[in-house]
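In: okay, sequence plus prediction incoming.
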Amino acid sequence: MKLLTYRIKHSGEDYRVGVLLDDMIYSVEGLKKYISDPLCKESLTGHPADFYRKLAHALPALEAALCSANPLDGISKENVEYGPVVTAPSKIICVGVNYMDHVKEMGHDVPKLPVLFSKFSNALIGHLDDIMGKEKSHQLDYEVELACVIGKTCMEVKESEALDYILGYTIANDISARDLQKRTSQWLQGKTLDRSTPIGPYIVTSDEILDPGQLKIRSFVNGECRQDSSTSQLIFNIPTLIAFISNLMTLEPGDIILTGTPHGVGFAKKPPQLLHSGDEVICEISGIGKLVNKVK
């Protein structure tokens, strides 16, 4: 199942949560009429801030409702604007230097433990939104990443159980302001500029991604392939990351983990190939789709 945040184009209305099926989007609120279980109905909401916090036990009912839905209830995806797949996560945890080739191109030592940093929800934008930040940075860089969305409260889990806590997977472009990032030993200021981090276009639920460690991952700038790798090259795989992070802090439904980027980032190329206004960046992961944005 593919979950997304959307609103009708040019409507100015609030974002709502929907489900994509055969290029048509069905609102969660509209699907509730096909659910008979009152507890599941009560748990489901189309409000993006609350949806993921209440979804866990109602997910099977939502899937069943989608199978029963009348196609006339759907909206063509061509008629919507996409929001970030989670609009207000309580935590956005990012993992740095987590592909071996990327470690080498950036001149870092191979980490013995996951390198963690954070973003905030002010940075998040949706599929087809404009990437902002050029007015604050002269060195914007692209980074395609597989992102995990937590589906239920996750605290001190074992690696063998970690995947059970993931609702699904999406694509993130961890846009990095390299000049700001490198000003100090702490990366935060270069990682969470307003409206700088695309995430989407939708969450593919974990039942459709049986092995997140075997996904093709690529990025393109103006049609030129810049990154081309596989999640099999992760230094710390997803179960390891979930176990490690959940032993530091409790992960909650809707929290997002960006798992790192492969080699090929613009900053490391000789000469550097950084982003300019008007550039189109496409991030692509097999089994999920394409995340498309332009730099403004």
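Out: Happy to help now that I have it. Numbers count the residues shown, from 1 in each chain.
In: CA atoms for contacts and neighbours, from now on please.
Out: OK.
In: go ahead and confirm D129 touches L291.
Out: No. Between D129 and L291 there is no contact under Cα atoms under 8 Å: 10.0 Å.
In: what touches both of those two?
Out: P198 (Cα atoms under 8 Å, 6 or more residues apart in numbering).
In: against which helices or strands is the helix or strand hosting P60 packed?
Out: Secondary structure here is read from DSSP states H and E; on that basis P60 sits in helix 59-68. Judged by 3 or more Cα pairs under 8 Å, 6 or more residues apart in numbering; DSSP states H and E, helix 59-68 is in contact with helix 28-31.
In: give me the packing partners of the helix it packs on, helices and strands only.
Out: Using 3+ Cα pairs under 8 Å, 6+ apart as the contact criterion, the secondary-structure elements in contact with helix 28-31 are strand 16-21, helix 59-68.
In: out of those, which one sits most buried?
Out: Among the helices and strands packed on helix 28-31, strand 16-21 has the highest mean neighbour count (mean count of other Cα atoms under 10 Å), at a mean of 22.
In: list of residues touching that one?
Out: 1-7, 25-28, 46-48, 51, 66.
In: what's the angle from it to helix 59-68?
Out: 60 degrees (axes from the mean of the first three to the mean of the last three Cα atoms, to 10 degrees).
In: follow-up on the earlier one: out of the helices and strands packed on helix 28-31, which gets nearest to G83?
Out: Comparison of the helices and strands packed on helix 28-31 against G83 by Cα to Cα identifies strand 16-21 as nearest, at 8.8 Å.
In: how far off centre is that closest one?
Out: For strand 16-21, the distance between its averaged C-alpha position and the chain's averaged C-alpha position is 16 Å (Cα atoms, centre = their mean, to the nearest Å).
In: quick one, what contacts N293?
Out: Contacts of N293 were listed using Cα under 8 Å, 6+ apart, and they are H127, L128, D129, D130, I131, P198, E280, V281, I282.
In: repeat the analysis, applying 7 Å as the threshold.
Out: Shown here is N293, whose contacts under the criterion Cα atoms under 7 Å, 6 or more residues apart in numbering are H127, L128, D129, D130, I131, E280, V281, I282.
In: in TSV: these, plus secondary structure and distance to L274.
Out: Converted to TSV, the contacts of N293 look like this (DSSP: H, G, I helix; E, B strand; the rest coil; distance: Cα to Cα, whole Å):
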residue	secondary structure	distance to L274
H127	coil	20
L128	coil	20
D129	coil	19
D130	strand	16
I131	strand	13
E280	strand	12
V281	strand	11
I282	strand	14
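In: closest to T192 out of those residues?
Out: Comparing the contacts of N293 against T192 with Cα to Cα places I131 closest, at 11.9 Å.
In: check the gap between L21 and M1 for me.
Out: From L21 over to M1 the distance is 8 Å, taken as Cα to Cα, to the nearest Å.
In: repeat that for G107.
Out: Taking Cα to Cα as the measure, G107 and M1 are separated by 40 Å.
In: again, but for A69
Out: In this structure, A69 lies at 14 Å from M1, with Cα to Cα as the measure.
In: about what we covered before: buried subset of the contacts of N293?
Out: Applying a neighbour-count criterion of 16 or more other Cα atoms under 10 Å, the buried members of the contacts of N293 are H127, L128, D129, D130, I131, E280, V281, I282.
In: use this one as the comparison:
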Amino acid sequence: MAYWVRFKRAGAAEFGTLDDATISVHSGDMFGASQPTGETVSLAEVELLTPTVPTKIIALWNNFHALAAKLNSPVPADPLYLLKAGSSLTTPGATVRRPASYDGKVVYEGELGIVIGKTATNVSEEDAPTHILGYTCVNDITAADIINKDATFAQWVRAKSFDGFGPFGPVVATDVEPSTLVVRTVLNGDERQNYPISDMVFSPAQLVSRISHDMTLLPGDIICCGTSLGVGTMKAPENAVEIVIDGIGTLRNTFVQ
């Protein structure tokens, strides 16, 4: 297993593997031929970046049986998804601020993120895992009141694409068995979400395969697997949010009103 990170040092972006609090700096390409340079750097001495720079962020809706049952929604025959703007992405540890143009509910959504490692076009479910580099933690922040504000058009993309509404990281964990993972969301010290990835309607392999028949997936692209029970509003003036997935890590961000 490896934990890949991107970081900024002396104004330049670099990448490597993280072991406890030490980064082994690599050269080459995270998605191709890479090798350690022999140099190490302390995590405390650098600024973590988003672990990849995706060309697109795909976000699933209604992908967990438990939430579908609570909402009395039928289990979909095909993956239901939207795209988040690339400009919504922000780094681990960043402070996310309420948009000046919106005064309604803002909710957290702790999710597992699939990180594409190899270009995928029309791939089979059996071959899909070879196109996955690994997995990461995602907080799919949402301006909930916007979604159904206009009765003629559900505004999913606008609700989820404000600047800063796409924190992910801090690492990409490789050689992870996703069906064993559990997603937890902790808001201001209180656990609000705790759900198993094994409850997903569409597995990671199914998602990569089916979506790759709709659009080509490129190295670094993120598929946010959707969320389950426990989504809630961030109400405090300052909110500490942690997305915790044992086997991957903890994504920490702050949301301020």
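Out: It's in. The structure displayed is predicted, hence computed values, not measured ones.
In: drop the TM-score for these two in here.
Out: Laid over one another, the chains give 0.91 as their TM-score (TM-score structural alignment, normalised by the length of structure 2), with 251 aligned residues with a Cα RMSD of 1.8 Å.
In: helix or strand right after the helix holding P60 of structure 1?
Out: strand 75-76.
In: what span of structure 2 is that following strand aligned with?
Out: Under TM-score structural alignment, the counterpart of strand 75-76 of structure 1 in structure 2 spans residues 41-42.
In: now the aligned partner of N253 of structure 2 in structure 1: closest residue in space that isn't a chain neighbour?
Out: Under the alignment (TM-score structural alignment), N253 of structure 2 maps onto N293 of structure 1. The spatially closest residue to N293 of structure 1, leaving aside those adjacent along the chain, is L128, at 4.7 Å (Cα to Cα, 6 or more residues apart in numbering).
In: I147 of structure 2 now?
Out: Leaving aside its sequence neighbours, I147 of structure 2 is closest to Q155 (4.5 Å, by Cα to Cα, 6+ apart).
In: I'd assumed A143 was in contact with that neighbour.
Out: No. Taking Cα atoms under 7 Å as the contact criterion, Q155 of structure 2 and A143 are not neighbours in contact, 9.9 Å apart.
In: corresponding residue for D255 of structure 1 in structure 2?
Out: Alignment of D255 of structure 1 against structure 2 is given by TM-score structural alignment, with D221 as its counterpart.
In: near that match, how many other residues are there?
Out: Other residues near D221 of structure 2 number 23, with proximity taken as other Cα atoms under 10 Å.
In: next secondary structure after the helix or strand harbouring R218 of structure 1?
Out: Secondary-structure assignment from DSSP H and E places R218 of structure 1 in strand 216-221. Counting by DSSP H and E, the next helix or strand C-terminal to strand 216-221 of structure 1 is strand 224-230.
In: the next helix or strand after that next one aligns to what range in structure 2?
Out: Tracing the chain C-terminally past strand 224-230 of structure 1 and defining elements by DSSP H and E, one meets helix 238-246 next. Under the alignment (TM-score structural alignment), helix 238-246 of structure 1 falls on residues 204-212 in structure 2.
In: higher neighbour count, Q155 and A143 of structure 2?
Out: When Q155 of structure 2 and A143 are compared on other Cα under 10 Å, the one with more neighbours turns out to be A143, at 24 against 17.
In: any idea what that one aligns with in structure 1?
Out: Taking TM-score structural alignment, A143 of structure 2 has A177 as its aligned residue in structure 1.
In: from D101 of structure 1, how far out is its match?
Out: Distance of A177 of structure 1 to D101 of structure 1, computed by Cα to Cα: 21 Å.
In: also T205 of structure 1?
Out: Using Cα to Cα, T205 of structure 1 is found at 29 Å from D101 of structure 1.
In: out of those two, which sits in the busier spot?
Out: Regarding T205 of structure 1 and D101, a neighbour count based on other Cα under 10 Å identifies T205 as having more, with 21 against 18.
In: point me to the helix or strand that includes E81 of structure 1.
Out: With elements taken from DSSP H and E, the one containing E81 of structure 1 is strand 80-82.
In: which one's more surrounded, G107 and M1 of structure 1?
Out: Taking neighbours as other Cα under 10 Å, G107 of structure 1 and M1 compare with M1 leading, 17 against 11.
In: wait, that one sits on V204?
Out: Yes. With contacts defined as Cα under 7 Å, M1 of structure 1 counts as touching V204 at a distance of 5.8 Å.
In: now the common contact residues for the two.
Out: Taking Cα under 7 Å, 6+ apart as the contact rule, M1 of structure 1 and V204 touch no residue in common.
In: how about the helices in structure 1?
Out: Per DSSP state H, structure 1 carries helices over the ranges 28-31, 38-43, 48-51, 59-68, 100-106, 178-181, 238-246.
In: right, and those - which one's nearest M155 of structure 1?
Out: Relative to M155 of structure 1, the nearest member of the helices of structure 1 by Cα to Cα is helix 238-246, separated by 4.9 Å.
In: who does that closest one touch, helix- and strand-wise?
Out: Using 3 or more Cα pairs under 7 Å, 6 or more residues apart in numbering; DSSP states H and E as the contact criterion, no secondary-structure element is in contact with helix 238-246 of structure 1.
In: contacts for it?
Out: Around helix 238-246 of structure 1, the neighbours that count as contacts under Cα under 7 Å, 6+ apart are C154, M155, E156, V157, K158, E159, A162, L163.
In: looking at those residues, which one is closest to I75 of structure 1?
Out: Comparing the contacts of helix 238-246 of structure 1 against I75 of structure 1 with Cα to Cα picks out L163 as the nearest, at 32.1 Å.
In: related to what we said a few turns ago, out of the helices of structure 1, the one nearest K119 of structure 1 is which?
Out: helix 178-181 (12.6 Å).
In: what lies in contact with the closest one?
Out: Under the contact criterion Cα under 7 Å, 6+ apart, helix 178-181 of structure 1 has outside partners S137, Q139, L140, D141, W187, L188, Q189, G190, K191.
In: now, which of those residues sits nearest L59 of structure 1?
Out: K191 (32.6 Å).
In: so how many other residues sit close to that closest one?
Out: Each residue near K191 of structure 1 was counted by other Cα under 10 Å, and the total is 23.
In: next one: I23 of structure 2
Out: 23.
In: next one: A13 of structure 2
Out: Residues lying near A13 of structure 2 (other Cα under 10 Å) number 12.
In: so what's the closest residue to it other than its chain neighbours up against?
Out: Residue nearest to A13 of structure 2 in three dimensions, not counting chain neighbours: F7, with 5.6 Å by Cα to Cα, 6+ apart. Residues in contact with F7 of structure 2, defined by Cα under 7 Å, 6+ apart, are A13, E14, F15, V46, E47, L48, L49.
In: list the residues that contact the fourth one.
Out: Spelled out, it's V46 of structure 2. V46 of structure 2 makes contacts with F7, K8, R9, as judged by Cα under 7 Å, 6+ apart.
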